[in-house]
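**Q** Compute the structure for the input listed below.
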Amino acid sequence: MRVLLVEDEKGLGQAIKEHVADEGHAVDWFMTLADASTSLATTPYDLILLDLMLPDGRGIDFLKNLRRSGGQVGVIILTALDQISDRIAGLNAGADDYLVKPFDLGELSARITAMQRRLNMTGPVALEIGELSIEIDHKLISRCGQAIDLSAREWAVLERLLRKKDAIVSKVQIENCLYEYGAEVESNTVEVYISRLRKKIGKKYIETLRGVGYRFKVTDDEIK
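**A** Purely as a prediction, here's the structure:
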């Protein structure tokens, strides 16, 4: 996923960014609402992790404006405001979830996974495709009963393809799920990860449409 993190506390922001990135997501971290808004205007995000008290304004107002403009991106509020009234206000403003600081990073991971399911971003929890058995939530995959070990970024690419089963996923879309804003992306990065996936899960599952992108095959007629 491509994640927008809006958090002005440096230590916490760095910890969240590193933790979410280690799980295979691309994270853009900003400490002001102005910078977050600028990035949101040009980058398609799957999820926003939003603090409510920022140096240049209130996250709740940012969220309200986002929803008024028709933005459907998932939003998890991360805040020290722990009153019931604060939670109600956040959810009524359009948040999908609300996590009170301090929180365990493992709980944040669980909330993100739940968000993916809620937004139908990963499809069914368990998939049986050809010789493959895939448990997306637990990041488990096996082929003919033999477990396959995938890196965080290999999982990120696989999940992006599975989100659009039988549909074409462009090279740019895959790059967006791998790298945060400003990161240097080598020209053959996507090809490298696709090649690694094919070696591990089998070449027949991922189709290359030259000049267009990639497609994950899911029907028996296609998988040969």
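
**Q** make it CA atoms for all contacts and neighbour counts henceforth
**A** OK.

**Q** Please give the element, helix or strand, for residue 76.
**A** Assigned by DSSP states H and E, residue 76 falls within strand 74-79.

**Q** List the buried residues of that strand.
**A** 74, 75, 76, 77, 78, 79 (16 or more other CA atoms under 10 Å).

**Q** And for stretch 88-103?
**A** Buried-residue list, stretch 88-103, by 16+ other CA under 10 Å: 90, 91, 93, 94, 95, 96, 97, 98, 99.

**Q** residues in contact with it?
**A** 60, 63-64, 67, 74-82, 87, 108, 111, 115 (CA atoms under 8 Å, 6 or more residues apart in numbering).

**Q** got it, and stretch 30-39?
**A** 4, 5, 6, 7, 8, 9, 54, 55, 56, 57, 59, 62.

**Q** for it, the distance to its chain's centre please.
**A** 19 Å (CA atoms, centre = their mean, to the nearest Å).

**Q** And stretch 77-93, by the same measure?
**A** 23 Å.

**Q** what about it, start to end distance?
**A** Stretch 77-93 has an end-to-end distance of 11 Å (criterion: CA to CA, to the nearest Å).

**Q** of the contacts of stretch 30-39, closest to residue 127?
**A** The shortest approach to residue 127 among the contacts of stretch 30-39 belongs to residue 4, at 28.4 Å (CA to CA).

**Q** Here is the second sequence; please produce its structure so I can put it next to the first one:
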Amino acid sequence: MRILLVEDEAHVGEYLVKGLGENGLVVDWVRSGVDAVHHGANVDYDLAILDVGLPGLDGWEVMKRLRATRPLPVLFLTARDRVEDRVRGLELGADDYLVKPFSFSELLARVRVILRRGRQQDATVLTIGDLSLDVLRRRVERAGQRIELTVKEFALLTLFLRRQTEVLSRTLIAELVWEMHFDRDTNVVEVAVRRLRAKVDEPFASSYIHTVRGFGYVMEQRA
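**A** Okay, here's the model as predicted:
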């Protein structure tokens, strides 16, 4: 996996190149927005880690230009910790936003989640254990058994499979599957998850969809 790191602070850049490299990632490090756009136009990166305050072009503009030619996941790594800046980054389409100073272990975890999500987004057959979902054929099977799902159940399962090991809030699920703002008085998400579990989990020896009390759900294999 190849990462474009855009960071003008030498000590931060050196630290990240070393740390990410030790974890098996190839990192191209540039220090200006102009260089970032040039590299992005010529190399097929899996992720860009961008500072916001850059010489030449700021991180917002760099992301806009990088994505003008191809889809590219972006993680903002910046000292700008105002809520307004975080909201702006996410509204512009950033995949994540991490404020300096930061823990390298947290950064690495977030990078891995984004990279894993990117690979899953490209896949047409999604799997976990003995469960598989064919996006193009709209076919779901577990342990060789065909499972019939409604349109919304299929969309919900696709979301869980594409974002395995991520804890998904009820609010996020409602927005992505039903395109609605979450109303605390409605139980549409809980009902849908319960019906999905009844089809893909309960008839089998192990479960993949788990409740995270007080927040939402996660799909993962557990011993």
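
**Q** can you pull the contacts of residue 57 of the first structure?
**A** residue 33.

**Q** and if we set it to 10 Å?
**A** The contact partners of residue 57 of the first structure, by CA atoms under 10 Å, 6 or more residues apart in numbering, come to 32, 33, 34.

**Q** what's the burial count for residue 14 of the second structure?
**A** Residues contacting residue 14 of the second structure under the criterion other CA atoms under 10 Å number 12.

**Q** how close does the helix or strand hosting it sit to the first structure?
**A** Take DSSP H and E as the rule and residue 14 of the second structure turns out to sit in helix 10-22. On superposition with the first structure, the mean distance recorded for helix 10-22 of the second structure (mean CA distance after the TM-score superposition for the first structure) is 0.5 Å.

**Q** Now render the buried residues of strand 74-79 of the first structure as a markdown table, adding distance to residue 172 of the first structure.
**A** Listed next are the buried residues of strand 74-79 of the first structure as a markdown table, based on distance: CA to CA, whole Å:
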| residue | distance to residue 172 of the first structure |
| --- | --- |
| 74 | 21 |
| 75 | 23 |
| 76 | 26 |
| 77 | 28 |
| 78 | 29 |
| 79 | 33 |
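
**Q** Distance check, the nearest residue to residue 8 of the first structure once chain neighbours are set aside against residue 25 of the first structure.
**A** Spatially, and ignoring its direct neighbours in sequence, residue 8 of the first structure is nearest to residue 31 (4.2 Å; CA to CA, 6 or more residues apart in numbering). Residue 31 of the first structure is 19 Å from residue 25 of the first structure, where distance means CA to CA.

**Q** Over to residue 50 of the first structure?
**A** Taken as CA to CA, the span from residue 50 of the first structure to residue 25 of the first structure is 16 Å.

**Q** returning to what we had before: which stretch of the second structure lines up against whichever helix or strand comes after the strand holding residue 76 of the first structure?
**A** Next in sequence after strand 74-79 of the first structure, counting helices and strands by DSSP H and E, comes helix 84-93. Aligned by TM-score structural alignment, helix 84-93 of the first structure corresponds to residues 83-92 of the second structure.

**Q** is it true that residue 28 of the second structure lies in a strand?
**A** Yes: Residue 28 of the second structure: assigned to a strand according to DSSP: H, G, I helix; E, B strand; the rest coil.

**Q** What distance do you get for it to residue 129 of the second structure?
**A** Applying CA to CA to residue 28 of the second structure and residue 129 of the second structure gives a distance of 35 Å.

**Q** Quick check on these two: which one has the bigger neighbour count.
**A** It is residue 28, of residue 28 of the second structure and residue 129, that has more neighbours when counted by other CA under 10 Å, with 16 against 11.

**Q** Wait, the more buried one touches residue 1, no?
**A** No: with contact defined as CA atoms under 10 Å, residue 28 of the second structure does not reach residue 1; the gap is 11.2 Å.

**Q** Give me the common contacts of those two.
**A** Common neighbours of residue 28 of the second structure and residue 1 (CA under 10 Å, 6+ apart) are residue 45.

**Q** Good, wrapping up.
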